[in-house]
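Asker: got a predicted structure here, sequence first:
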Amino acid sequence: MKKPLIIALDFAGKDEVNRFLTHFENEKLFLKVGMELFFQEGPSIVYELKEKGHEIFLDLKLHDIPNTVKSAMKGLAGLGCDMVNVHAAGGKAMMEAALEGLEAGRGSGKRPFCIAVTQLTSTSEQQMNSEQLIPVTLNESVLHYASLAKEAGLDGVVCSSLEAREISARLGESFLTVTPGIRLLTDDAGDQKRVATPKFARAEGASAIVVGRSITKSENPFEKYIQCKQSWEGVLNEA
C-alpha cells in the first residue's frame, strides 16, 4: 500500500458527503467511512463512493465473539472496500475469524487490508489505567495489541504516530501503521489526546495518516487537503 492520506468522512449523511466532495472535482481520494455515516446510509454509501473512483477504509471497529465477527466480515467483504478493521481487544481468535470471513466473502475480488485498533487516540494513559484497568504504560498496551494482531495474521494496526516507529521496528515495515489524530500546528486538537502533525507522522514512519476535522471543517477543504498532503509527502516543509 502506498502511503495515503485518508480523509475521515465524519458526516451524518450522504448529502453532507456530496457537498464536501464538490470541493475536490475529479480528485481520486482515500476516504474513511465510519460508524456515524455507515449506520445512517448503510452499504449504499460505500458503493456510491467506489463508483466515483475513491478508495475506502470502512472503519467499524468490529468487536464481538469470533463467529459473529466472521459472519459480519463475510458480508462486508463484498462491498469492495480497500481496508476494514476490528478492535484488537476482541482477541487473537476473533481477529483470525475476521480474516476467515473476509476470505470467504471476497469471491474473486481482492481481500481488503484488515487492521486492528489498538488504543484510541482519544485515550490517555490515565484513562486506560483507571477505566480499562490495564496496569501498564499506554505504549506497552499498544505494542502488545499490535503483536497480537500480527500473530493473528492481520495486515497492521490503527495507532497514534507516537507508536508507529517502535511497531515497525518490532513487527516489520510491511506491517501497516495507520495513524489518526493528525492535525496541523494551527488546528485545535478537539477530543484527541495523542495528536501529531503530518510531518511528524512521516518522520516516525507511519504507513498512512487519517485526517478528519482539519480538512472537513475547513473553509477551504481542498486547500487544507493539499497542505496536509504536501506536508505528509515531504513536499511542504511545515511542522
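Answerer: Cool, got the structure.

Asker: make it CA atoms for all contacts and neighbour counts henceforth
Answerer: OK.

Asker: which strand in the chain has the most residues?
Answerer: strand 55-62 (DSSP state E).

Asker: show me the contact partners of it.
Answerer: The contact list for strand 55-62 (CA atoms under 8 Å, 6 or more residues apart in numbering) reads 6, 28-35, 46, 49-50, 69, 81-87, 116-117.

Asker: filter these down to the ones in strands?
Answerer: Assigned to strands by DSSP E, the following of the contacts of strand 55-62 qualify: 6, 30-34, 83-87, 116-117.

Asker: most widely separated two among the residues you listed?
Answerer: Farthest pair in the ones in strands among the contacts of strand 55-62 (CA to CA) is F30 and H87. Separation: 21.2 Å.

Asker: alongside the first one, take a look at this:
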Amino acid sequence: MPVSADARDRVIVALDCSRSEALRLGRELAGTVGWVKVGMTLFYACGPDIVDYLRGLGFKVFLDLKLFDIPHQVRGAARSAVSCGADMLSIHGLGGAAMVAAAREGASSVGRTSSCDIVAITVLTSMDQACADSVGLAGPVDREVARLASLACANGADGIVCSPNEASAMRALLGPAARIVCPGVRPAGSDLGDQSRVATPAEAIARGASRIVVGRPITGADDPVAAARAVVDEVAAALD
C-alpha cells in the first residue's frame, strides 16, 4: 500500500557522511523520504553544490549549519544559505534576539518562489541535565528549551529544533503553525549513539513533531531504503 506524501514529508534523513556516501544514499533514497539533512560534515566538504545536487534528486534540504555569530555575519550567512537552495536552515537560539532577527532578514532578502524556514536550536539532543549544568545553562533542560523557543519565535524564527522529550510542551507553547524539528529519533532497538534525549518515530510524531531527523539507523543500515521505509511507515501509522 503506498505511503502518503505527508508521511514522507515528515522524515529527514541526516547525511552526516562523506561526499561519495551522500551521493550514493541520495540516489538510493530518492522517492522514499521527502527531506535530507546536510550538516557541517557534508557542507564543509562539498559546499553549496551538494544542496543543488540533492534538490535535483527531488529532496527538500535541511541545511543544518547551526549559525551562531554576530548579527551581521548571520544575516549574510542566511542570505547565502537560502541562495544556494536550502529549504530549512538552523541557527542557535543562544545567539539572542538580534541574531535571530538578522537571520530572518537575510533569508527573506532572497527573491525565491519558495521560502526557507528558519529553525532555532534550543538544547542539543546530545546534552543531558548534567551536561547542561556543566556549561551553566540555568535550571532544568526543558525550561531552557522553552525559554529559547519563545525568544526565537518572537523574533522571526519559524520554529525550533528540540528533542522529542520537549516536543509536546513546545507544541502547546508555540501553537500549531510552528515548525518543531526533532533529532534524537531512534527506531525501537536502535543504538543511541551519542544521543541522550531520544524517542521512537511514532512517539516523536505523537508528541507534536513537525518533522523528525533520523541518521545512522538509516544511513548505517545494511539496506538503507528498507530502513527508511520502515521509519516512514511508522510515521504514517502515527499520523493515522
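Answerer: Right, received. Where do you want to start? Keep in mind the model is a prediction, meaning the values are calculated, not measured.

Asker: quick check: longest helix of structure 2.
Answerer: helix 224-239 (DSSP state H).

Asker: which strands and helices lie in contact with it?
Answerer: Judged by 3 or more CA pairs under 8 Å, 6 or more residues apart in numbering; DSSP states H and E, helix 224-239 of structure 2 is in contact with helix 5-9, helix 19-29, helix 201-206, helix 216-219.

Asker: deepest-packed of these, please.
Answerer: helix 201-206 (a mean of 24; mean count of other CA atoms under 10 Å).

Asker: in structure 1, what stretch matches that helix?
Answerer: Aligned using TM-score structural alignment, helix 201-206 of structure 2 spans residues 198-203 in structure 1.

Asker: mean per-residue distance, that stretch versus structure 2.
Answerer: For stretch 198-203 of structure 1, the mean deviation from structure 2 after alignment is 1.0 Å (mean CA distance after the TM-score superposition for structure 1).

Asker: quick one: contacts of that stretch?
Answerer: Outside stretch 198-203 of structure 1, the residues that touch it by CA under 8 Å, 6+ apart are 161-162, 164, 179, 182-184, 209, 228-229, 231-234, 237-239.

Asker: still on that earlier bit, buried residues in the longest helix of structure 2?
Answerer: 224-225, 227-229, 231-236 (16 or more other CA atoms under 10 Å).

Asker: ok, stretch 74-86 of structure 1 next?
Answerer: For stretch 74-86 of structure 1, burial by neighbour count (16+ other CA under 10 Å) applies to 74, 76-86.

Asker: how near is the spatially most central residue of structure 2 to P71 of structure 2?
Answerer: Nearest residue to the geometric centre of structure 2 (CA atoms, centre = their mean): V181, 5.0 Å. In this view, V181 of structure 2 and P71 of structure 2 are 23 Å apart by CA to CA, to the nearest Å.

Asker: ok, L63 of structure 2 next?
Answerer: 19 Å.

Asker: one more: I180 of structure 2?
Answerer: According to CA to CA, I180 of structure 2 and P71 of structure 2 sit 23 Å apart.

Asker: again, but for C46 of structure 2
Answerer: Per CA to CA, C46 of structure 2 is found 25 Å from P71 of structure 2.

Asker: swap in D240 of structure 2?
Answerer: Distance, D240 of structure 2 to P71 of structure 2, using CA to CA: 42 Å.

Asker: swap in R179 of structure 2?
Answerer: For R179 of structure 2, the distance to P71 of structure 2 - CA to CA - is 22 Å.

Asker: also L23 of structure 2?
Answerer: Taking CA to CA, one finds L23 of structure 2 at 33 Å from P71 of structure 2.

Asker: same check on V33 of structure 2?
Answerer: Distance from V33 of structure 2 to P71 of structure 2, counting by CA to CA: 34 Å.

Asker: so for these two, which sits in the more crowded spot?
Answerer: With neighbours defined as other CA atoms under 10 Å, V33 of structure 2 and P71 compare such that V33 has more, 25 against 19.

Asker: contacting residues for the residue lying closest to the more buried one once chain neighbours are set aside?
Answerer: Residue nearest to V33 of structure 2 in three dimensions, not counting chain neighbours: R8, with 4.7 Å by CA to CA, 6 or more residues apart in numbering. By CA under 8 Å, 6+ apart, R8 of structure 2 lies in contact with 32-35, 232.

Asker: picking that back up, same list (the buried residues of stretch 74-86 of structure 1) but as a markdown table, adding distance to S130 of structure 1.
Answerer: Below are the buried residues of stretch 74-86 of structure 1 laid out as a markdown table (distance: CA to CA, whole Å):
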| residue | distance to S130 of structure 1 |
| --- | --- |
| K74 | 36 |
| L76 | 35 |
| A77 | 37 |
| G78 | 40 |
| L79 | 38 |
| G80 | 39 |
| C81 | 36 |
| D82 | 36 |
| M83 | 32 |
| V84 | 29 |
| N85 | 26 |
| V86 | 23 |
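
Asker: ok so, going back, what span of structure 2 lines up against the longest strand of structure 1?
Answerer: So strand 55-62 of structure 1 sits over residues 60-67 in structure 2, by TM-score structural alignment.

Asker: hmm, back to that, for S109 of structure 2, find the nearest of the helices and strands packed on helix 224-239 of structure 2.
Answerer: Among those, the nearest to S109 of structure 2 by CA to CA is helix 5-9 (26.0 Å).

Asker: quick one: the closest one to chain centroid distance?
Answerer: Here the centre of helix 5-9 of structure 2 is set off from its chain's centre by 15 Å, with CA atoms, centre = their mean, to the nearest Å.

Asker: cool, and stretch 147-158 of structure 1?
Answerer: Mean C-alpha position of stretch 147-158 of structure 1 versus that of the full chain (CA atoms, centre = their mean) differs by 14 Å.

Asker: against structure 2, where does it fall?
Answerer: Using TM-score structural alignment, stretch 147-158 of structure 1 corresponds to residues 150-161 of structure 2.
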